[in-house]
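Asker: the amino acid sequence is not available; the structure is as follows:
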């Protein structure tokens, strides 16, 4: 069967190829054989794979899958044949999620509600996990908090906004283009304020302080930050780290996706005065500790439950066929697609 893989070329260039793959015929005690119906595409973090010593000649692409259980191992207790499931392949998986059939550990899957489509389930499972990790695990959100979501019109930003609304949190969001701003402004339930950072006349810090009566926001989830003024042009729409620190309130939480964030002593001193915390958002850590496995499954179950009730409404492109997966993945890797892309198998 065929799968999609990432191959590193010269000078670190990333190439995506579809190639034949062999799935093991023997099934482990706690493994589940799944016929894949839909697989979502997310950017491949080459650096993360390298840091975790998972660098290979061909890195499997497509980890968020939804499908039907074909066979279960002798000690599997959660599933049986013909169950509809959704889950995330581990980082060290040998096969691509775009294979017709994959073998997965039962502890990486949850039941998919019947009313949720294959494509919605695959599209929302990882972004939903990230939203829960950011807002519940790291930021400890509570009713009455004020949340700032940077790039709110992204697939992850949308689910973070929807999860915060569900828990009674006041939401501010930034838009990086006029189209994104128009989209966010017509959301129901509505965002309290959409801040159009694409407009050079709009000041992010002033807007947040004005909306909070000068007190600052309780939670910030960034989509990357500028560490200095000499950043490349592609980062010009991102806020500077000093802006984030300035708009934080007392006892606030800054959840960052910037893996090389550097804070100078004056920055740390301001955070100390505000009793503010900085947390790094890496949803992959759930797989690194067995003691967290129950929490990990609980989050995934809650994500699909909120999909079935309509609380979560993922941003989803029309499903694409397998023969378009290579082109689609190249666009996803270059972040040229604003919605989540799901491959139909």
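Answerer: In hand now; what should we look at? It should be emphasised that the depicted structure is a prediction, and the values quoted were computed from it without experimental measurement.
Asker: going by C-alpha atoms from here, please, whenever you check contacts or count neighbours.
Answerer: Fine.
Asker: longest strand in this structure, please.
Answerer: strand 31-41 (DSSP state E).
Asker: after that one, next one along is what?
Answerer: helix 46-51 (DSSP states H and E).
Asker: for that next one, name the packing helices and strands.
Answerer: Contacting helix 46-51 under the criterion 3 or more CA pairs under 8 Å, 6 or more residues apart in numbering; DSSP states H and E is no other helix or strand.
Asker: circling back to that earlier point, which residues sit against the longest strand of the chain?
Answerer: 27, 61-73, 76, 97-106, 118-119, 122-123, 329, 332, 340-345 (CA atoms under 8 Å, 6 or more residues apart in numbering).
Asker: the residues you listed in helices, which ones?
Answerer: Judged by DSSP state H, the subset of the contacts of strand 31-41 located in helices is 118-119, 122-123, 329, 332.
Asker: name the residue most distant from the centre of this structure?
Answerer: residue 74 (33.1 Å; CA atoms, centre = their mean).
Asker: quick one: residues contacting that one.
Answerer: Residue 74 touches 28-30, counting by CA under 8 Å, 6+ apart.
Asker: nearest to residue 224, of the ones in helices among the contacts of strand 31-41?
Answerer: residue 332 (17.1 Å; CA to CA).
Asker: try it against this one:
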């Protein structure tokens, strides 16, 4: 099978296509013929060596996949050959998503909604589960809650805005001026240009803040929360100083790392099927252009998601 690998840490040019053996699924697993795989910022961090969570190269990057079940090991009851599925296998261990075939535990997959193609389904798992596990599981966002989503036009942010709206929240999002129309189109009730205004002056009384940026943005977010409000960060989850400052201010703190979760995937698929969630794919590139996809994700200007077609 074709797969994208790397032999050393470095810039996007270290990525190259090779022929590797097709994986053989183990008990509890299915073999998926991958049609599309999503690109996430963590992919670039692992590739460069900035976040070497897979150890030393060589390895195959990628966790977001959408495809068709090609083989089912006896004993697996959730899927049959020919089912269209999507998921985020093995994160944070190697998911091997930049490849034509992936062997995946069946409970790390869900059936793809017929309302989207494989490219858009592949844009959902990591970013969508991050937003779902933050807003639905950790924050338990309910109708009437005031929710602030930072970087509302980004990979996680554009899905988080829609998920919060689907749960009945009043949604405020930060975004650059160029992305305001896009973010309003996702359903945001208010959009704030973080480059033009101080968020602590423009926003207040929030029940939940989803921080996707970290650093000074996370610190300033404490001030926009109501007493008892929740600061959720997917960036500075290990920052003990941020946790202490949040709690000292009378607010709550939670740091989140996304996990494989078929229940969450099924919830996302249901929202897609109902028309309440639509992943936006800005760039769809062939597998052979993985290096270009990494250049785009590292530019920091991506709107929505980038996927590779396989």
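Answerer: Nice, thanks for sending it over. This is a predicted model, so every value here is computed, not measured.
Asker: re the thing from before, buried ones among the contacts of residue 74 of the first structure?
Answerer: 28, 30 (16 or more other CA atoms under 10 Å).
Asker: pretty sure residue 237 of the second structure contacts residue 255?
Answerer: Yes. Between residue 237 of the second structure and residue 255 a contact is recorded at 3.8 Å, counting by CA atoms under 8 Å.
Asker: what's the local residue count around the closest residue to residue 31 of the second structure other than its chain neighbours?
Answerer: Leaving aside its sequence neighbours, residue 31 of the second structure sits nearest to residue 103 (CA to CA, 6 or more residues apart in numbering; 4.5 Å). Using other CA atoms under 10 Å, residue 103 of the second structure has 24 other residues around it.
Asker: distance of residue 103 of the second structure from residue 139 of the second structure?
Answerer: 33 Å (CA to CA, to the nearest Å).
Asker: over to residue 217 of the second structure?
Answerer: Applying CA to CA, the value for residue 217 of the second structure to residue 139 of the second structure is 19 Å.
Asker: of those two, who's got more company?
Answerer: Higher neighbour count among residue 217 of the second structure and residue 139: residue 139, with 20 against 14, using other CA under 10 Å.
Asker: does the more buried one really touch residue 208, like I thought?
Answerer: Yes. Here residue 139 of the second structure reaches residue 208: they are 7.1 Å apart, a contact under CA under 8 Å.
Asker: thought residue 78 of the second structure was touching residue 106?
Answerer: Yes. Contact status for residue 78 of the second structure versus residue 106: in contact at 6.8 Å, counting by CA under 8 Å.
Asker: with neighbour numbers in mind, choose between those two.
Answerer: Each of residue 78 of the second structure and residue 106 has its neighbours counted (other CA under 10 Å); residue 106 has more, 23 against 14.
Asker: any idea how far that one is from residue 66 of the second structure?
Answerer: 13 Å.
Asker: buried ones in stretch 172-182 of the first structure?
Answerer: Quick answer for stretch 172-182 of the first structure (16+ other CA under 10 Å): 172-177, 180-181.
Asker: restricted to strands, list the residues you listed.
Answerer: 172-175.
Asker: need the contact partners of stretch 252-272 of the first structure.
Answerer: Under CA under 8 Å, 6+ apart, the answer for stretch 252-272 of the first structure is 134, 138-139, 217-225, 227, 242, 245, 248, 274-282.
Asker: turn the buried residues of stretch 172-182 of the first structure into a markdown table, columns for distance to residue 12 of the first structure.
Answerer: Shown next, in a markdown table, are these (distance: CA to CA, whole Å):
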| residue | distance to residue 12 of the first structure |
| --- | --- |
| 172 | 37 |
| 173 | 34 |
| 174 | 32 |
| 175 | 31 |
| 176 | 28 |
| 177 | 30 |
| 180 | 32 |
| 181 | 35 |
